[in-house]
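S.K.: I'll drop the sequence and a predicted model, then ask my questions.
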Amino acid sequence: MTGVRVGSALTAEQAAIKELVHEFAVEEVRPGAQAADADEEFPEDVWDGLAELDLTGLTVPEEYGGFDADRTTYAIVNEELAYGQLAVATALSVHSLATSCIAEFGSEALKEEYLPEMAEGRPVGMFCLSEPEAGSNPAEMSTTAERDGDEYVLNGQKQWITNGQRGDVAIVFAKTDGDDPSSITQFLVPADTEGFEVGKKEEKLGLRASDTVGITFDDCRIPAENRLTEEGKGLSAAFRILTGGRIGIAAQAVGLAQAAFDEAKEYAGEREQFDQSIDQIQSVRHKFSEMATKIEASRLLVREACRQAEAGEDNTVAASMAKYFASDAAMFVTNEAVQIHGGYGYMSEFDVERMYRDAKITEIYEGTTEIQKKIIARELL
């Protein structure tokens, strides 16, 4: 693990967790990353390893067997797992979104039923907000949940659902009053519910080891007790959870960028041209200066967003700034890493090729770059 690593000091516990997860990422995640990407299969053995480290309970309260991580620890885990493979970090972050929703909004009965097992890794969680015609503006969603006695009947379609094929329990957002956006409500829906239909796995540019699908609800009946928020409180709940999620994505972008930097640094020290290693060529050295600066600036933005959250401050702007800047930095750094590798960087046998493809999604999921800029401007102006 290289890089200058400037920034706020970690506690002894946070530093130990960082070292532990980094070691796991290097020894258990990275070795199989290329094969998982090529085969488009999620490495379940890695997931089992995360469970053994108690990381699948990252956002589960201790009383339900979870890790109950503070915001900085959550970011550290995301950064270091993305250092190994972004698809693994993404799967865990979405699972953590689901457990966060249950922990914050679920009844005591739902918490007791789901959180202890989810903390142990199964069932795997999903987060179902986006739709084919409602991505950046979830208020336009068309999925409905109609009350029928002691049940709700869900109809509609969700899109781009991470853990969609391997997941067991979904957090679903739907309108309880026709097309009224003020009626959006949050529900817990087990994947084995009749009418819960999983679509084909999407073929993607990057993040290919992560299963991404569409999910259709066809007269999908769930008990009324599975409603997580009051009717009409679902969208505000989603935004609150996603603010924390954006810190995780920003941290993932930092980890991915750091991995690409380290790969390029090692390669540049070994590759010789013009009778010298290419890390002695000034134009290449300048690339490393820019890459390192963007990585460290991104890491500082993430840490500041975490600090504000832990201090009870409104970190909406800080989280959006971190997500916007870090994802942009990940694209820049992975691009430069490929360039430093030259022709080899374009070959799939080198990790930087996968990292370059993976980096793009950090500018899109959990709020595009354009949405982050909109949030920042709205709060500032």
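M.R.: That came in fine, so what should we check first?

S.K.: When you work out contacts or count neighbours from here on, use the C-alpha atoms and nothing else.
M.R.: Will do.

S.K.: where along the stretch 51-200 of the chain do the strands fall?
M.R.: 125-128, 144-148, 151-162, 169-175, 184-190, 196-198 (DSSP state E, counting those that start in this stretch).

S.K.: can I assume residue 337 is in contact with residue 267?
M.R.: No - using C-alpha atoms under 8 Å, residue 337 is not in contact with residue 267, being 9.4 Å away.

S.K.: These two: who's more crowded?
M.R.: More crowded of residue 337 and residue 267, by other C-alpha atoms under 10 Å: residue 337, with 30 against 17.

S.K.: For that one, which residues are in contact?
M.R.: 260-261, 263-264, 345, 352 (C-alpha atoms under 8 Å, 6 or more residues apart in numbering).

S.K.: go with 6 Å
M.R.: 260, 264 (C-alpha atoms under 6 Å, 6 or more residues apart in numbering).

S.K.: Alongside the first one, take a look at this:
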Amino acid sequence: MLDIAFDKGDSPLAASIGKAGQTWNSSAEPPAPDCPRWQALSETGLFRLACDRDKPFAERNIGIIHAMERLGEECRDGGFTFAVATHLASTLTALDRFASAELRAEVLPDLVAGRRIGAHAISEAEAGSDALAMTTTARRDGPDYVLDGDKAFVTNGPIADVFVIYARTAGTGAGSVSAFLVDRDTPGLTVAGAKPLVGLKTSMNGPLQLRGCRVPASRLIGREGAGFMVLSHVMKQEILYSFMANVGQMKHTLARCVRHVRRRRQFDRPIGDFQAVSHRIANMKMRYEISRQCILTAAARQARNKDVTSDVAIAKIYVSEALLANAIDAVHLHGGVGYLEETGLGEGVADALAAPIYSGTNDIQRGRIAAMMGVGS
């Protein structure tokens, strides 16, 4: 059952994001520490909440989830919200939960204040869904680790100041990978420019290269061999945060479509009077409501220390596919006007195309759900 406390989206943090609504759409520039949008978001306290150890994790978690929902509702830039989710989950969450007290004290203040941006490097050209196939290595050499390899599809990579990089430290299997925090200016780390994306245009994504990159052992996040434990937690939070932003986007799109079908007239009546149109609106409403409950239910179960592997996978699949379906329906409901670039509805479809792919493809998520039931290899 969903705890009613998890269904309230009227937190002060969410409200502050709502009040700054015009700020989120004031430009289309990529995130950066000196970007007014990034600074405005850090000033709401969103990043600070992620690392506020005076509050229980469950309280922080639901606060962030509702804040991301409001950001998704207010901000028309899906790339910006995705960059925010990556900074929150893949960097702040990883460091807050697993890093040493010394490392947290060193790096979190600037990340929380928005003065630095974090990125997350796990995928490789031949190791995407099969993360255990990664070939990037981290070899212990005295007080340091020496990292060698190549990473691909690094969200926030071209603009990041610090990277959480996953590398193989020994052997095979889940205990063979470790996580490291690496500064952008570390010798041996080369960050490439952004690769143009079909959608999520302001989400800067690109590869990086590690060649004899020497990282102090104090920059290890968690213990050696705990990389997949870090990654498992991080990916759950990334899904909850980024896909709740998608729920907020669905809410905005639905409201826009309802206004349109009430106002647009054909054959001397509003097009919403036609059953084909009204049923499409009803389907959009159902997808939105179910998506929202999927995320909130997973968060509520996580707060009770339940295993939410299946819950999060189900939420990821359902929300991503509902987001795409609603984005396409929004274009169709607007007819020819919906296909005009100026409406932004086509951009919504392009953004939504990525959702079944990132944060673990939906095919991988379905396999995970089956495995939790003892089905499949």
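M.R.: Nice, I can see it. Keep in mind the model is a prediction, meaning the values are calculated, not measured.

S.K.: that older thread, I'd like the strands of the stretch 51-200 of structure 1 as a markdown table, with mean neighbour count and distance to residue 251 of structure 1 appended.
M.R.: Output for the strands of the stretch 51-200 of structure 1, formatted as a markdown table (neighbours: other C-alpha atoms under 10 Å; distance: least, C-alpha to C-alpha, whole Å):
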| stretch | mean neighbour count | distance to residue 251 of structure 1 |
| --- | --- | --- |
| strand 125-128 | 28 | 19 |
| strand 144-148 | 20 | 34 |
| strand 151-162 | 22 | 18 |
| strand 169-175 | 26 | 23 |
| strand 184-190 | 26 | 26 |
| strand 196-198 | 18 | 30 |
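
S.K.: can you pull out the helices in the stretch 1-150 of structure 2?
M.R.: 12-19, 21-24, 36-43, 46-50, 57-74, 78-85, 94-98, 101-112 (DSSP state H, counting those that start in this stretch).

S.K.: among these, which is the most enclosed?
M.R.: Burial of the helices of the stretch 1-150 of structure 2 is given as mean neighbour count (mean count of other C-alpha atoms under 10 Å); helix 78-85 ranks first at a mean of 25.

S.K.: Which part of structure 1 matches it?
M.R.: Residues 86-93 of structure 1 are matched to helix 78-85 of structure 2 when aligned by TM-score structural alignment.

S.K.: Average offset of the matching stretch relative to structure 2?
M.R.: When structure 2 is overlaid, stretch 86-93 of structure 1 sits 1.4 Å from its aligned residues on average, using mean C-alpha distance after the TM-score superposition for structure 1.

S.K.: Other residues contacting that stretch?
M.R.: 78, 81-82, 207, 209-210.

S.K.: do the same with stretch 351-361 of structure 2
M.R.: In contact with stretch 351-361 of structure 2 (C-alpha under 6 Å, 6+ apart) are residues 199-200, 320, 324, 362.

S.K.: which residues of the stretch 251-381 of structure 1 fall in helices?
M.R.: Using DSSP H, counting those that start in this stretch, helices in the stretch 251-381 of structure 1 cover 282-310, 316-341, 351-359, 369-380.

S.K.: And those: which comes nearest residue 42 of structure 1?
M.R.: helix 351-359 (14.6 Å; C-alpha to C-alpha).

S.K.: Now do the closest one against helix 316-341, angle only.
M.R.: 150 degrees (axes from the mean of the first three to the mean of the last three C-alpha atoms, to 10 degrees).

S.K.: what about helix 351-359 of structure 1, how far off from structure 2?
M.R.: Averaged out, helix 351-359 of structure 1 is 1.3 Å away (mean C-alpha distance after the TM-score superposition for structure 1).

S.K.: Show where that helix falls in structure 2, residue numbers please.
M.R.: Taking TM-score structural alignment, helix 351-359 of structure 1 hits residues 344-352 over in structure 2.

S.K.: Same question for stretch 238-253 of structure 1.
M.R.: With TM-score structural alignment as the criterion, stretch 238-253 of structure 1 aligns to 231-246.

S.K.: Quick check: buried residues in the matching stretch?
M.R.: 231, 233-246 (16 or more other C-alpha atoms under 10 Å).

S.K.: Next: stretch 276-290 of structure 1.
M.R.: Result for stretch 276-290 of structure 1 [16+ other C-alpha under 10 Å]: buried residues 278-279, 284, 287-288.

S.K.: And for stretch 133-141 of structure 1?
M.R.: 135-136, 138-141.

S.K.: Likewise for stretch 285-295 of structure 2?
M.R.: 285, 287-288, 290-295.

S.K.: Perfect, that will be all.
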